[in-house]
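A.B. asks: Quick one, structure for this:
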Amino acid sequence: MKNSTFLLKMKLTMILLVVAFLQVQAKGYSQMITLNQQNAQLEDVFVEIMKQTNSKFVYSSTMLKVANPVNINLTNVTLDEALELCFEGQPLTYIIDEDNTVIVKMKELPPPPVKGVVMDEQGNLFAFVNVMVKGTTTGTFTDEKGNFTINAAKGSILVFSFVGYQTLEVTVGDGPINVVLKGGINVLDEVQIIGYGTTTKRENTGAISSVKAKDLSKQPVSNFALALQGKMTGIVVNNSEGVGSSVDIVIRGLNSFGSGTRPLFIVDGVIINAANTNAVYSSYVHGTSPLGALNPNDIASIDILKDADATAIYGSRATNGVVLITTKKAELGKTRVNLDMYTGFNKATYMPKLLNTEQYVAMRKEGFTLDNRVPTESRAADLTNLSPWKENAYTDWTKYEFGNNAPIMNANIDMSGGTKGLSYYFSTGYLKQYDIQPGNPYQERISSRLNLSSISMNDRLESTLSVQYSADKLKPTQVATNIVGGVRFLPPNYPLYTDQGDFYWGSSTSFNFANPEASMTQKVSYLSSNLLMSANFSYLIFKGLKAKASFSYGNQGNESEKIVPSTAINPKSSFVSTPSSSSYFGNYSSLNFEPQLTYNGKISDGNISVLVGSTWFKGSSSNRSLDLTGFPGDDFMGSWGFANTVQLKSSSRADERFRSYFGRVNYNWGQKYYLNLSYRRDGSSKFGDNYKWGDFGAVGASWIFSDESFVKEALPFISFGKLRASWGVTGNDQIADYQYLNLYSADNVNYGTAIGLNTQYLYNEDIHWEQTKKLEAALEFGLFKSRISGSVSWYRNRTTDFLVSEPITSQTGFSSFVNNFDGTVQNTGWEFELRTSNVLTKHFQWRTNVNFTIAKNSLYKYDDLAGSAYADIYEIGKPLDIIRRFYVDSISTTTGYAKFRDVNKDGSLTSPGDLVTLGSPSPKNYGGMENIFNYKGFEFSFSVTCANQMVSNWFMGSSLPGRARNLPVQVLGNYWQKPGDQATYPRATSGLVSNTNIMQLTYANISNLAYNDILWFRLNNVSVTYTLPSNWVEKAGLSRASVYARGQNLMFYSPIDLGKDPQAQSASNGTPIKSWVFGVQLSF
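C.D. replies: Model (predicted):
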């Protein structure tokens, strides 16, 4: 009871105190003021206000001398309202403290404009230099006489920059600012990543193309390789299927037709197994790409190493070039957080328009009429109007297959900061994007990265640690795998269901279709995980000598499952299968250790840099696949325990090892003459004892002729000029493991209770390294203070002893064996780069980047090609990937049949005797152009790519008019219909009626009629970004904020209507995807 009374008293006391406090506050703020004074002194107004309120004023009499007379007439206003009007137009301001005291002070006047002059090192006035107030969007440019004027407060920092010159920061003081810009840092002296080190663009003796994070960020791609399209010379990127599918990079052409053509991928020192993954399903013809596991937002730069000087340090794995990926590192200082989020949608780049039902049925009937046949249910149910077919029904199958607007969601957050003792960069990202095809196929990826750096107090020991993990889930579409040529080629009046609501498959085994709705009852999942770890340590032993050690580990795991229930099986097919489930498990891990010693010193008037090191590498791979059948029903197929039969379809395990020793010596004399020597000796477990080791190396040299006094005097407009050249030898060993050993595998044929063994392949103890000899010469230049800059390069690569799978007679018990051939593959080309600063004014800037490549790939030499198994596949002087087809000279104006060229004059159409070389799908010429416009806070850019190549058109793999498959509208008016017609395509036919019809159906749609050699253009990227003014952003507690809209792979132009996107690898594959996204970037 006593406690209750005490608590009641306390509550009443608190209530009374709160009421009293509110009364005091109300009294303080309820005092109203009435003023009516004309031409009064400000001090008199203060006195009147103090009479009407309990306020006090604190001020200096001297301060009031600059005050203006006051004219005021107010009735019953608050203190704040009265003061606001009193101080309006005054050079004074005020604040009110907690006890209602008004403190009067002078207004802070805006700082006077900062003026100054910018000159170059020769004392010349420097026009169009960019001047920015650091940390803000306030900026200007110097005029034609080098003068500038900018509003900046005392103590703020001005940043002076110009392409090709060192960026300079100057603190604003009391007087004008006159600066001298020194040549070189923006482009020429920025850091250039090379193998096992860094250099600068000025000092680099090799051929290296680079893309920075800013360029990558403009492109909304899930795989960084897609962002390289059209950005660099000598680089071709191929991708034409759905989200998450494979992406191939080819650097300076195909070097071999037997072993792999993939470049070497290295991420922060970790070697990536970039082989495309093909699991238990074939939704993507070319598999999926492990490169998609790397979040593009984490990448700081991508450097493509191309010539011998740049690649030879990697020896046996560098024939096809090297892709060095460097991720973002920590920035010292307080923690900074960046958030980037966007959403958008994917659409098809091209929607082929096909015949409507009326056009399709008319063409079908025309084929039967010309063949003198009558449509029946067994051969043409689509024309009989028998249920469930309806002659006037229509479905736009193109829209069904490619018409979806598939959403994209992407979010990335990163933070970095720290001190020299420990700095960090941490990021995490989430991506989910849907494919445009039916069934809601999608890719979902979660990734995280941690980079740590540390430098000891005495600056001798440096260490870094990098860890990246990503998990990728892919649900591919199952439509394209079950419809030959794609869903869009179904008859436009094809019914998905019977009248009873069941899946419709056709009327007979000779007239049946794979039902797309049924095919989507399959369940497919693909999971991958990627772990990359690297640790680097370096210790300065004494000035110039440093010891380094790098450790790296990578692990790539893949799992996939495909369930084919009874509902997805075509009962009308002549190849009826049973319900089944398939599973695949794969893993690849790598371990790498590289100790190194580096020395930097001076010899005479030159600088020398020496590197020696060694590599210990081990890679391990394992995979197995299972087939499960005999389930009691479709509902039980998700569990292995219900399978009646579990068969191990395949299983393998393999290890590969490398032991390498490498070195490099770089010497420059007077910072004008450079010499670079590199050497590597590799030992590989893929070759036998006699050929296990290979030697590779290169020499590169350059001369900066623009630094010669006679050039400066005679050609002063040349701000930079360099000649460079290189020659060297690299290698290739991209073949299966242990081809030199006689390996056995378990066989189903047993001897009693003993398990039988079977030879896996015919081994060859004498296989050895491929070798590629690379030669290059180049000119790099900068003109008019680098307002114009670029390069011209010529290269020639010759590969010998290429590793091939040589066909052999079946009497040996094998179909082929791996062997080295004494032949030569040659790649030659010219590469051009041009960068211009077109307009540089205070508020508007326009820059252009252009690159163009002329490339030629050929089989340069092959002894006794005519007598080899490749005589019908390759030609001397022609590309390795030539397209050889039957050739249609014309369409007969009398019969409407294709007239094939009889090349060997034997009176019949035979292969390979009548095949004609049409061309190559690899581009002969290709390039890209980017324009970047800046206006105040806006940045707008767009890039265009182009290529001249042989591409397939809609007719490739399609059908002749009249068959039970729909065709694009391009066929209308272009196929033969009556005697006298000058046609492009053969006449309509109902099917395999005669030998002539069979020949037409078999060969016409894979002849030259299905290909075009064209130059196409593509709007590859559009980006619009608006950066909000800094004063707006700071009020929200941010350091930077921007909004953007970006588009990728938006449209293409072809002078010939192909009926498909030129980058679609075949007419039956999916179409490339275009993307539009809208996002926001925030920095804290």
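
A.B. asks: contacts, neighbours, all on C-alpha from now
C.D. replies: Fine.

A.B. asks: residues near the closest residue to residue 190 other than its chain neighbours, how many?
C.D. replies: With sequence-adjacent residues excluded and distances taken as CA to CA, 6 or more residues apart in numbering, residue 190 is closest to residue 200, at 5.6 Å. For residue 200, the neighbour count with other CA atoms under 10 Å is 16.

A.B. asks: for residue 969, what are its contacts?
C.D. replies: 353-355 (CA atoms under 8 Å, 6 or more residues apart in numbering).

A.B. asks: rewinding a little: what's the separation between the residue nearest to residue 190 and residue 662?
C.D. replies: 22 Å (CA to CA, to the nearest Å).

A.B. asks: Isn't residue 357 up against residue 391?
C.D. replies: Yes - the pair residue 357 / residue 391 is scored as a contact, 7.4 Å apart, by CA atoms under 8 Å.

A.B. asks: so what's in contact with these two at the same time?
C.D. replies: Joint contacts of residue 357 and residue 391 (CA under 8 Å, 6+ apart) are residue 493.

A.B. asks: name the element residue 780 belongs to?
C.D. replies: strand 770-783 (DSSP states H and E).

A.B. asks: Correct me if wrong: residue 598 contacts residue 611.
C.D. replies: Yes - with contact defined as CA under 8 Å, residue 598 counts as touching residue 611 (4.5 Å).

A.B. asks: Give me the buried stretch members for the helix or strand containing residue 383, please.
C.D. replies: Element membership of residue 383, judged by DSSP H and E, is helix 377-384. Using 16 or more other CA atoms under 10 Å as the test for burial, helix 377-384 gives 379-383.

A.B. asks: structure for this one too, so we can compare:
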Amino acid sequence: MKIYTTRLTGAAWILVTLFWATGNLLWATPQQLVSGTVTDTQENPIPGVSIRLLHRNTGTQTDMQGGFRIQAQPSDTLSISYLGFKTIRLPVANQTTFTIVLQQDVTDLGEVTINAGYYNTTRREQTGSIARVTGEEIERQPVTNPLTALQGRMAGVSVVQRSGVPGNAPVIQIRGQNSLRSGFGNSGNLPLYIIDGVPIDSAPLNSFSGLTSPTLAGIDPLNSLNPVNIASIEILKDADATAIYGSRGANGVILITTKKGSKGRQETQFDVQVYRGAGRVPRKLNLINTQDYINLREEAFANDGATPTESNAADLVLWDPQRYTDWQEKLFGGTAETTGINLGASGGSETTQYTMGLGYQRETSVFPGDFLYNKFTANLNLSQNSRDDRFKLQFNTSFGSDRNRQFDGVSFVSTGLSLAPNAPEVYGDDGELNWEDSSWTNPFSTLYRESEARVQQLISSLSLSYSITTNLEARLNSGYTLLHSDELVKQPLRFYNPALWSFIDSRSLHVGAQRESWIAEPQLNYRNSWGKISLDALVGSTIQHRKNTGLNMVGIGYANEQLLGNLAAAEQLFVTDNTTQEYAYAAAFGRIGLHYARKYYLNLTGRRDGSSRFGPSRRFANFGAIGGAWIVSEESWMQDLKPVLSFTKLRGSYGSAGSDQIGDYGYLDTYSATAGGGGLYPTQLTNPIYSWERNRKLELAAELGFLNDHLRLNTSWYRNRSSNQLVGYNLPAITGFTSVQANLDATVENTGWEFEVATHLNRGRFNWQASLNMSIPQNRLIAFPGIDESSYANIYKVGKSLNIQFLYDYTGVDPETGLYTFEDVNEDGIYNFDDRVLIKDLTRSLFGGFRNQFTYGRLSLDFLWEFVVQEGQQYYPNIAPGRLGAILQEDYERRWQNPGDVAVVQKASQVIDASRAYNRLLTSEGVYTNTSFLRLKTLGLSYKLLTENWGIHSCVLFLQGQNLLTFTRYRGLDAQSSGTNLPALQMFTAGLKLNF
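C.D. replies: Here you go, the predicted structure:
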């Protein structure tokens, strides 16, 4: 796996040698110290304003008093920009002091810097599709994972929070699903995550607890990030933006930039943020009451001609018919409390700037018992530059440690929805769990199956740059990440019915994983201008190595419950997994950016990648893209339209990216030791000729500004085609193997429209900003030769989405028999898949968000509505009406009772025909419906106190709400994630933010 070290180390040494050797040989242009202040029209200082030297990679920000200082040459031009204000450009000449007043503007098209990965750009000049969310929109949301704060805020970016259990990974897709590979962690469709220039292995961590299931994604390693420390999140979507990342950018790129110190600040300043809040499940179902439940059960026995007994009807014979328990309230109806504390300090001088912070977050559970989530974070950013700004050093490091003490909450929620309302009390008179009879499975026994997951992650990056000349810069970016996770699941005898204790043993499950990675990227950047022509060029290389280890063990048989987890005390010990995998990656990349007269833009990118996941003859591949933009409004013939059509820009891109998101060593023959040792047996077939997936992306877009940019409209159309699919090719059992890694000649296409509208109104002390984003995606499998003869015939269909279900044709309830009926279904009791003749597309057909922010003086109100148009499976209990267990009250009232009834719910019955009909219903079109929703995702109110006489720079009081209102026809807990997962909680928090 070290085959690339020799191959590319030479290029790295050349650049590093050039970095240090040439700097001392070339003459530097004399520079002067330029300082000043930046205020608004009411003479209020504006902190955080971007001050940069035009056409140079040099800049700073204003401090809390609006002051700045920067080294510049007389020939330089200052570009002063801030979100919501007009950009100003001032020539330096011989002036050393500036007093700058910014005028409010409706647009950030000017010069607000946007992180494009290996280079920076602006809204006005970008040729690719880049979505951006600022840290201000994220930091006040009490989320454990910053990505969940992106819901509804970006066009083309779908974020689904599958569970309200803290620490669970959200599922994120950028412009749809590209790969046939799916399952745990959204395998094969993960975006590339870059944190301060360092790529992160974002694949969710497996778990023995309820955080990993067929409907949940696992433990997210990004939980270790502190949302308060994030300055911005940019998402790269099209070929022009992602091709420079080559094989890693096929599914989009998420760039997370943390906060940095401001240049010129002399004194240390401190930031304190404290919040406290509570959350509950926002919705509960209207389940059947006890009296109606008893009637339903007795009706089922009457319909079946059967007699209730202790063995077949404990709820009728043994249990109290007058008892009623709201099991939803008892099992997941608690209040989750959350607390957050964040401390920060920043300061420095002209040559040294720093920022550091500590964070703590604690969240309890809505479940009964002492379950909670704790997170501790620490971060440090250090910037150093020489007095002439030729040498720069940027060091970032962050550490996160979270501890999640939970249990199998997935089954707990489903139990709360299905348990009979007259089920026995949880605890007996002796205070122990009640095991009244063999038909009773006490739900609180699940609480004894505790799990504790601990994850620690270190992310560090170091960037060195040297300006060899005014136009040429050498840079070396490097990074190191280390993630360590441990999970312990305790399963004592109390977890089981005492009647089973003589047949089973207590056990403990241990999951351990470690991910270690380093990366080095030497680069050369060249910038120059010749009249109206400007050039921005980049060349560099990447060397990356990653090592993953895993160890899973099970201990069985403990003499005492207190010894659970101590493997030395277990009677038997089994190692179920012990693996070490190494991954090596190398690349060379380049970019050329040209623009003429600031109205014609051309961007060319290319990358050659090598991956150790492919055989020796298939390891390298080339990727690239071309992007262009034309600012039509700069043409002379457009000037007469500017009072109405103030900005017009057309852009487009085309290119290719790839993917190597498969397991390591898949091209090799592998063997394992036979039980007891002494021999080997084959576990994997070799296939050294499979290669990269290919993703070809096309985009066309128009950006318009009306009425002096008071109204902005951006429209994009895209088409992404992913081919040469990397999947496991299924083999017949006679070969002795289930599959072999291979490429399938299948092509997946994602197309869609994205719309973004923004407006801004400023009237004195009143300010209003509104934005709307909307995405209309479409996913199709457009080619798959031989699919009907493959194992995918019952999963996918050419011409349809990858997210489809094959369903029975539901025809309603038979008025005579009272059972569900279906068209063209074999009634011999055999579930034939060929009878599923209908296809339902479950892809979101439209999604987006609508945000408003109102500011009057020091008072601010901000809210975001998220909307999704989709079809999905309506909530139905997992038991047929009349069997032991609760159903919805509305289903009880709509059931069939007598021959001739026209009903929508079948009769109460426990016979096999009724169960068969109900099970077919759950895989038929009859349970699929419109599950669209409109949700008030966030609502925030803040007030800025006057604190000038207190020695405090700013003091902000804020209230924040999440998931406050949801309008939907879905009758389950959460339309976002249909099923029996714990929904995202409705949260209310109040807090205080100080700067002094």
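
A.B. asks: Mind checking the TM-score on these two?
C.D. replies: Superposed pair, TM-score by TM-score structural alignment, normalised by the length of the second structure: 0.88. Supporting alignment: 911 aligned residues with a CA RMSD of 2.5 Å.

A.B. asks: Just give me the closest of the buried residues of helix 377-384 of the first structure to residue 1026 of the first structure.
C.D. replies: Distance to residue 1026 of the first structure, by CA to CA, is smallest for residue 382 among the buried residues of helix 377-384 of the first structure, at 55.8 Å.

A.B. asks: quick one: what's aligned to that closest one in the second structure?
C.D. replies: Using TM-score structural alignment, the equivalent of residue 382 of the first structure in the second structure is residue 315.

A.B. asks: For its match, give its distance to residue 809 of the second structure.
C.D. replies: 35 Å.

A.B. asks: Then residue 360 of the second structure?
C.D. replies: From residue 360 of the second structure to residue 809 of the second structure the distance is 53 Å (CA to CA).

A.B. asks: Comparing those two, which shows the higher neighbour count?
C.D. replies: Counted by other CA under 10 Å, residue 360 of the second structure and residue 809 do not tie: residue 809 has more neighbours, with 22 against 19.

A.B. asks: mind listing what the more buried one touches?
C.D. replies: So residue 809 of the second structure contacts 822-824, 836-838, 924-926 (CA under 8 Å, 6+ apart).

A.B. asks: With residue 577 of the first structure instead?
C.D. replies: For residue 577 of the first structure, the contacting residues are residue 569, by CA under 8 Å, 6+ apart.

A.B. asks: Also the one 5 residues further on?
C.D. replies: Applying CA under 8 Å, 6+ apart, we find residue 582 of the first structure in contact with 280, 561-563, 625-628.

A.B. asks: list the contacts for the equivalent of residue 840 of the first structure over in the second structure?
C.D. replies: Aligned by TM-score structural alignment, residue 840 of the first structure pairs with residue 762 of the second structure. Contact partners of residue 762 of the second structure, counting by CA under 8 Å, 6+ apart, are 104, 768.

A.B. asks: Pretty sure residue 762 of the second structure sits in a helix.
C.D. replies: No - counting by DSSP: H, G, I helix; E, B strand; the rest coil, residue 762 of the second structure falls outside a helix, being strand.

A.B. asks: What distance do you get for it to residue 903 of the second structure?
C.D. replies: Distance from residue 762 of the second structure to residue 903 of the second structure, by CA to CA: 58 Å.

A.B. asks: what do you get for residue 607 of the second structure?
C.D. replies: Counting by CA to CA, the gap from residue 607 of the second structure to residue 903 of the second structure is 63 Å.

A.B. asks: again with residue 98 of the second structure
C.D. replies: From residue 98 of the second structure across to residue 903 of the second structure, the span is 79 Å (CA to CA).

A.B. asks: okay, now the residue nearest to residue 766 of the second structure when sequence neighbours are not counted: neighbour count?
C.D. replies: Nearest in space to residue 766 of the second structure, with sequence neighbours left out and distances taken as CA to CA, 6+ apart, is residue 856 at 4.5 Å. Neighbours of residue 856 of the second structure under the rule other CA under 10 Å: 14.

A.B. asks: Aligned to residue 974 of the first structure, what sits in the second structure?
C.D. replies: In the second structure, residue 974 of the first structure lands on residue 894 (TM-score structural alignment).

A.B. asks: What count of nearby residues applies to that match?
C.D. replies: Neighbour count for residue 894 of the second structure, taken as other CA under 10 Å: 14.

A.B. asks: cool, and residue 220 of the first structure?
C.D. replies: 29.

A.B. asks: I figured it was touching residue 1075, is that so?
C.D. replies: Yes - with contact defined as CA under 8 Å, residue 220 of the first structure reaches residue 1075; the gap is 7.4 Å.

A.B. asks: which residues do these two both contact?
C.D. replies: In contact with both residue 220 of the first structure and residue 1075: 1047-1048, using CA under 8 Å, 6+ apart.

A.B. asks: Run through who's touching stretch 609-616 of the second structure.
C.D. replies: 1, 4, 246-247, 583-588, 619-623, 660, 662-667, 687-691.

A.B. asks: Pull out the buried positions in that stretch.
C.D. replies: Buried, per 16+ other CA under 10 Å, within stretch 609-616 of the second structure: 609-615.

A.B. asks: equivalent range in the first structure for stretch 463-479 of the second structure?
C.D. replies: With TM-score structural alignment applied, stretch 463-479 of the second structure matches the range 536-552 in the first structure.
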